[in-house]
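A.B. asks: fold the following, please.
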Amino acid sequence: MTRRPSTAQTLVADSLAGFVAAHEDLVAFGLEGKFVRRRRLTPGKVAVISGGGAGHEPLHCGFIGAGMLDAACTGHVFTSPTPDQILAAMDETDTGAGCLLVVKNYDGDVMNFEMAAEMAAGRHHVETVIVEDDAATGPSVRSRGRRGVAGTVVVEKILGAAAEQGTDLAGLKALGDGLSGRLRSMGVALRGVSLPDTARDTFALGPDEMEIGVGIHGEPGLYRTRRAGAEEIVRLLCEPVLAQLPHLAEAHPLLIVNGFGGTPPIELNRAHALARAVLGERGLVPARALVGTFVTSLDMAGLSLTLALLTPAEFALWCAPVRTAALVW
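C.D. replies: This next block holds a predicted model:
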């Protein structure tokens, strides 16, 4: 049999097929391949569902599994999934306790998940948590207010663990909303994103430039400046994050150093060491850290730092067991 050649238009479908085949012990396609879900659902548990455009892998499909998501809906590259995809995921994963939708704060995602929730009225009990952790609060063509970026991993993990432990829909909604003011992220790019359908970069930087405050769709940042050394870059990311977080003496700080797709592990680990030093100057010692590539922007060269100030209960949920393609402990 002759296989069709892969193109920019078939890239997402081909990628999802490869992902599901590689992790068939954990995940399966839902109805008509509209979404990916856990292979084994837990009856009576709130279904935690998320999604967004492709190009951010392993977000969101990589976080489907015990202790995290029940399903994820994927749109075309940097394009929201459609309401019918989201509704199909609710229909297939709601085992009686309702559905919690975790949505990054981008206009397309918010609109389509809201439409799906409205379509589900009378069939499912639905609540929505909006992730808005980006400390770069400048103008954006994709969102009103703070964008949802790498902090999405924190929200999906904590809410997924709580759902696994039997927290009801109202409790999950309150838990997710409560995280919002104690979760911030900031990103930097040394190179823009090469879009697969056009092979062009979303923005061009000179050899001695960097973009501070970038989003995860290749949006330009808050400002462009000369390229600095690693220590200065980390400080530029930490300062707005720290400035926007409350001072909580009893908090359990969680630090995430996330690569955007084109940054090697050696640089991410270096940034982690530097970030710990900057936080230490403020008397903050991370109780846990996560370093790696979790929320990408295709092949963007850059990284983001996320800091979450967790309550003891939230910290216990972060530490609770998880088994997904991208996170296991």
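A.B. asks: only C-alpha atoms for contact and neighbour calcs from this point on.
C.D. replies: Will do.
A.B. asks: distance check, Val241 against Val188.
C.D. replies: According to Cα to Cα, to the nearest Å, Val241 and Val188 sit 13 Å apart.
A.B. asks: more crowded one of these two?
C.D. replies: Val188 (27 against 23; other Cα atoms under 10 Å).
A.B. asks: am I right that that one sits in a helix?
C.D. replies: No: checked against DSSP: H, G, I helix; E, B strand; the rest coil, Val188 lies outside a helix; its state is strand.
A.B. asks: can you tell me the closest non-neighbouring residue to it?
C.D. replies: Once flanking residues are discounted, Val188 sits nearest to Ile212: 4.6 Å by Cα to Cα, 6 or more residues apart in numbering.
A.B. asks: second chain to compare with the first, below:
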Amino acid sequence: MKMLINVAETVVADALRGMAAAHPELTVDVENRVIVRRDAPVADKVALVSGGGSGHEPLHGGFVGPGMLSAACPGEVFTSPVPDQMVRAAAAVDSGRGVLFVVKNYTGDVLNFDMAAELAEDEGIQVAKVLVNDDVAVTDSLYTAGRRGTGATLFVEKLAGAAADEGMPLERVEAVARRVNDRARSFGVALSACSTPAKGGPTFDLPDGELELGVGIHGEPGRERRAMMTSREIADFAVDAVLDDLQPRNPVLLLVNGMGATPLLELYGFHAEVQRVLAERDVAVARVLVGNYVTSLDMAGASVTLCEADEELLRLWDAPVRTPALRWGV
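C.D. replies: Prediction:
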């Protein structure tokens, strides 16, 4: 495998050094692996902290900034960050109004964020936690008990971040985050396996001419493997899987997400098919985001995330955001 790296052992540190150079609006602590808004702590505002294994960029570090996260903690590739990172991040961004931890449902993330919350509270920081578990593909997986956390993480971070910017107290910001997660569902499809720097090759075997329906963002098995399908057929399968579980009665936010190696030419074509299915199912789409936002290194494929929206959530979605990977209204 050819990779644009020096050595596998320094991939995350090298990326953080590059991020620091590209985004002076962030404070990037390469040694301790914490990415923080340079203006943190923001007075009289609830702070949001998230994190997870590297390899899913721009999640989470690319979503640090006004309107989204206050800080992010990157772990090693596909490996949870450690509690010390999370406590350090919480201390750096807490203005006295509390910190919300946004946690994807993977065992390592859950355990380490739980421990970090206890340690932070011992230091006098009020902490609330929201678990993201939106993936309808499988109930349990190699990395989780219960549903995996995937594309809805972006919706939770954006909408809760906007709520915090409006000055909502911690309990209301937490309630917004929980409501978003409760109303969001995702389904992913892999056309190829991903390759980690440490392994130097594919992390699982996906033969030519086959795809994985319901794949996880670490390459976890999904519902089934099939012979390669058309974009139209994949959209029918993925959207039906989401709608069978969500059954929205209001317009939805739509994320058509690339897994890392799928070009926009293909993603936009897939988006057209997703829109067709939603129209056929009488589901109105209020807002759309298409691109690589919650990735799996160099995996080819895509995921679909829907979030049933109300007037408040639409207002929070439209609120200004200024991060390396997501920005509008500023």
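A.B. asks: quick one: TM-score?
C.D. replies: Once superposed, the chains reach a TM-score of 0.95 (TM-score structural alignment, normalised by the length of the first structure), with 322 aligned residues with a Cα RMSD of 1.2 Å.
A.B. asks: list the contacts of the residue nearest to Val188 of the first structure.
C.D. replies: Neighbour list for Ile212 of the first structure: Gly187, Val188, Ala189, Gly221, Leu222, Tyr223, Arg224, Thr225, Leu237 [criterion: Cα atoms under 8 Å, 6 or more residues apart in numbering].
A.B. asks: so where in the first structure does stretch 198-211 of the second structure end up aligned?
C.D. replies: Using TM-score structural alignment, stretch 198-211 of the second structure corresponds to residues 197-210 of the first structure.
A.B. asks: what's the first-to-last distance across that stretch?
C.D. replies: 25 Å.
A.B. asks: quick check: buried residues in it?
C.D. replies: Neighbour counts using 16 or more other Cα atoms under 10 Å place Asp201, Thr202, Leu205, Glu209, Met210 of stretch 197-210 of the first structure among the buried residues.
A.B. asks: can you check stretch 289-297 of the second structure too?
C.D. replies: Buried, per 16+ other Cα under 10 Å, within stretch 289-297 of the second structure: Val290, Gly291, Asn292, Tyr293, Val294, Thr295, Ser296, Leu297.
A.B. asks: for the second one, which residues are in contact?
C.D. replies: If I follow you right, that is Gly291 of the second structure. Contacts of Gly291 of the second structure (Cα under 8 Å, 6+ apart): Val256, Asn257, Gly258, Leu264, Leu267.
A.B. asks: same check on the first one?
C.D. replies: Applying Cα under 8 Å, 6+ apart, one finds that Val290 of the second structure lies in contact with Leu255, Val256, Asn257, Gly258, Leu267, Tyr268, His271.
A.B. asks: excluding covalently adjacent residues, which one is nearest to the residue nearest the centre of the first structure?
C.D. replies: Residue closest to the mean C-alpha point of the first structure, counted by Cα atoms, centre = their mean, is Thr152 at 3.6 Å. Using Cα to Cα, 6+ apart and skipping residues adjacent in sequence, the residue nearest Thr152 of the first structure is Val131, 6.1 Å away.
A.B. asks: kindly report the same for Cys73 of the second structure.
C.D. replies: With sequence-adjacent residues excluded and distances taken as Cα to Cα, 6+ apart, Cys73 of the second structure is closest to Gly51, at 4.4 Å.
A.B. asks: the one you found belongs to a strand, doesn't it?
C.D. replies: Yes: checked against three-state DSSP, Gly51 of the second structure lies within a strand.
A.B. asks: any idea what it aligns with in the first structure?
C.D. replies: In the first structure, Gly51 of the second structure lines up with Gly51, judged by TM-score structural alignment.
A.B. asks: and the strands in the stretch 101-250 of the first structure, which stretches?
C.D. replies: For the stretch 101-250 of the first structure, the strands defined by DSSP state E, counting those that start in this stretch occupy 126-131, 183-191, 209-212, 223-226.
A.B. asks: what's the mean deviation for the second one versus the second structure?
C.D. replies: When you say that, I think you mean strand 183-191 of the first structure. In the superposition with the second structure, the average deviation recorded for strand 183-191 of the first structure is 0.5 Å (mean Cα distance after the TM-score superposition for the first structure).
A.B. asks: equivalent analysis for the first one, please.
C.D. replies: Superposing on the second structure and averaging over aligned pairs (mean Cα distance after the TM-score superposition for the first structure), strand 126-131 of the first structure comes out at 0.4 Å.
A.B. asks: contact partners of that strand?
C.D. replies: 98-105, 110, 117, 120, 147-149, 151-152, 155, 169-170, 173, 176-177, 180.
A.B. asks: perfect, that will be all.
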